[in-house]
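S.K.: Predicted model and sequence follow; I will ask about them next.
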Amino acid sequence: MSYADKVFKGMCRDILDNGVSTEGEKVRPVWEDTNESAYTIKKFGVVNRYDLRKEFPALTLRRTALKNAFDELLWIWQKKSNNVHDLNSHIWDAWADEDGSIGKAYGYQLGVKHQYKEGEMDQVDRVIYDLKNNPYSRRIMTNIYVHQDLHEMNLYPCAYSMTFNVTQKKGEDKLTLNAILNQRSNDVLTANNWNVAQYALLVHMLAQVCDMYVGELVHVIADAHIYDRHIPLIEELITREEHPAPKVWLNPEKKDFYEFTVDDLHVVDYVTGPQIKHIPVAV
């Protein structure tokens, strides 16, 4: 059965049984429909590990929209856009202004060029450069939580940093690409597996263009939380039957990071439980 399901169930049970409630505290999020405070049960410092060689970490308890998740990843990492008009879904509409901009957030920060000894590069190109030229560097990372620009971001970045680390397994002809995703905040029901799947795909993309094997994705969450209105949905979700992980791969002909499209993502044998519809949204 899907390892991602087992991780998800264990994390949710731990949050519900051992987490801390924010009820009555001063919190920022409100419910979109009533504007009332949206409280959570939370755990600090959740760390989940996924071996991408063994299987793709897609939840099967309910379907994760892998194509839409990939499209958002490309919007941020490849297009380096901060405008929802460049995105095929509407998940960012609540944070966009009248022109479609979410401010100096996410893709904007990845597109800013910085001066290095090797020349000017943005953060994505720097990662690719180092993976190809300095794979054993311990400095291959991105950071989009830029304090000087926070006041111009319509939402502070949740998944804010990636750290890449390359290893060599004995007897193998290629290097292995591993990564850590750092996230300050994670809405477990709506976004946990979405983020896991996205950054697993990013590791697959980078490994492919740098001629490496995929390795581990480690997901570090500072504040993993379940909203109060989501508790009964989570309680039902984690009682569901688990299914085998789907087979997921990218078009092997693509060797340039900037040539990937959503159509290059292939997903087969993705058997899941029913989708949860009309999930309450906190903004």
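M.R.: In hand now; what should we look at? Residues are numbered from 1 along each chain as shown.
S.K.: from here on, contacts and neighbour counts on C-alpha atoms
M.R.: Will do.
S.K.: Tell me how many other residues crowd the nearest residue to L155 once chain neighbours are set aside.
M.R.: Once flanking residues are discounted, L155 sits nearest to W95: 6.7 Å by C-alpha to C-alpha, 6 or more residues apart in numbering. Using other C-alpha atoms under 10 Å, W95 has 15 neighbouring residues.
S.K.: Pasting the second one now:
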Amino acid sequence: MSYADERFIQNCRDILTNGVWDTELEVRPHWEDGTPAHTVKKFGIINRYDLREEFPILTLRRTYFKTCIDELLWIWQQKSNNIHDLRGHIWDSWADGTGSIGKAYGYQLAVKHQYPEGEFDQVDRVLYDLKHNPASRRIMTNIYNFQDLHEMALYPCAYSMTFNVSGHTLNAILNQRSQDMLAANNWNVVQYAVLVHMMAQVSGLEAGELVHVIADAHIYDRHVPIVERMLEKEPRPAPRFVMDPSVTDFYRFTRDSFSLEGYEPHPFEDKIPVAI
């Protein structure tokens, strides 16, 4: 059984069995037809993934690995906030006429800040510290900038990464304020597992644990039947993650620098409606 499947099954069963519904409240998200998109949720879910053991991708349904990486590189490498720089269409609903999602995600990572060692943006500061200050307890990024929230099309969901070097191992914590368990949970886990591998390799380290902290872990009302059908499936073994070992510059990775061997997820026929 894939450990990612195991955690997903346990989390979703807990939410469906013990979660709290918001049906009596007014909610911001809505479906395409204008109906309010209500959820059942659990507060404060924490999952730990040991990247030395296996790659945390679901087999209960396919997680589109290359598309995950495209978005990851769009945010962390290109530091873009324009959907015209992105291969997929997952951000189309939040973009304006020019393709911008406002001062969100990649925009925040690209902003430069002054340090004693010089001027860095958030990504380059992490890369610098991993090589020059590995004992630091200040290696982190944060894109939840209150000053710019009013100019963001969507407030950041996965908003903070904290990196920590223990010996020769790079561990990280992903903090997420909100998580759509069906549409986005494994998507984010896959992305940030890849990011830890990337950061580790270019820093001469080994990828260790990814700890995923979710404040509001929820399942939308129209997703419940889909999740219930997924939970009836038998998990399959996790695939092997492969990364081009010759890449030593974070900005030289491409979507083709990564692959999965032996990824055989279950067929998945359902279309997942997305709440906006």
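M.R.: Right, received. Where do you want to start? Source: prediction; values computed, not measured.
S.K.: re the thing from before, you'd agree the residue nearest to L155 of structure 1 is up against M153?
M.R.: No. Using C-alpha atoms under 8 Å, W95 of structure 1 makes no contact with M153, being 9.3 Å away.
S.K.: Mutual contacts of those two, please.
M.R.: I102 (C-alpha atoms under 8 Å, 6 or more residues apart in numbering).
S.K.: for the residue nearest to L155 of structure 1, what are its contacts?
M.R.: W95 of structure 1 neighbours (C-alpha under 8 Å, 6+ apart): 102, 154-155.
S.K.: What's the separation between it and A179 of structure 1?
M.R.: 28 Å (C-alpha to C-alpha, to the nearest Å).
S.K.: and if you look at H114 of structure 1?
M.R.: Counting by C-alpha to C-alpha, the gap from H114 of structure 1 to A179 of structure 1 is 22 Å.
S.K.: neighbour-wise, which of the two wins?
M.R.: Counted by other C-alpha under 10 Å, H114 of structure 1 and A179 do not tie: A179 has more neighbours, with 22 against 11.
S.K.: Where does H212 of structure 2 sit, in terms of helix or strand?
M.R.: Using DSSP states H and E, H212 of structure 2 falls within strand 206-220.
S.K.: Now the helix or strand following that strand on structure 1. Mean distance?
M.R.: Using DSSP H and E, the helix or strand that follows strand 206-220 of structure 2 in sequence is helix 224-230. Compared with structure 1 after fitting, helix 224-230 of structure 2 deviates on average by 0.5 Å (mean C-alpha distance after the TM-score superposition for structure 1).
S.K.: If we go by neighbour counts, what in helix 224-230 of structure 2 is buried?
M.R.: Neighbour counts over helix 224-230 of structure 2 (16 or more other C-alpha atoms under 10 Å) mark 224, 227, 230 as buried.
S.K.: Repeat that for stretch 116-132 of structure 1.
M.R.: 121-131.
S.K.: neighbours around R52 of structure 2, how many?
M.R.: R52 of structure 2 is flanked by 12 other residues according to other C-alpha under 10 Å.
S.K.: Compute the distance between K132 of structure 1 and Y258 of structure 1, please.
M.R.: For K132 of structure 1, the distance to Y258 of structure 1 - C-alpha to C-alpha - is 16 Å.
S.K.: need the contact list for the residue positioned nearest the centre of structure 2.
M.R.: Using C-alpha atoms, centre = their mean, the residue of structure 2 that lies closest to the mean C-alpha position is N188, 2.2 Å off. Neighbouring residues of N188 of structure 2 by C-alpha under 8 Å, 6+ apart: 68, 158.
S.K.: Please say which position in structure 1 it maps to.
M.R.: Residue pairing (TM-score structural alignment): N188 of structure 2 is matched to N195 of structure 1.
S.K.: Where does its match sit: helix, strand or coil?
M.R.: helix (DSSP: H, G, I helix; E, B strand; the rest coil).
S.K.: So it versus D269 of structure 1, what's the distance?
M.R.: 21 Å.
S.K.: Need the counterpart of P267 of structure 2 in structure 1.
M.R.: Aligned partner of P267 of structure 2 by TM-score structural alignment: P274.
S.K.: My guess is I9 of structure 2 contacts L231. True?
M.R.: Yes. I9 of structure 2 sits in contact with L231 when judged by C-alpha under 8 Å, with a separation of 6.2 Å.
S.K.: quick one: which of those two has more around it?
M.R.: In this view I9 of structure 2 and L231 are compared by other C-alpha under 10 Å, and I9 has more residues nearby, 20 against 17.
S.K.: Quick check: that one is in a strand.
M.R.: No. Under three-state DSSP, I9 of structure 2 sits outside any strand and is assigned helix.
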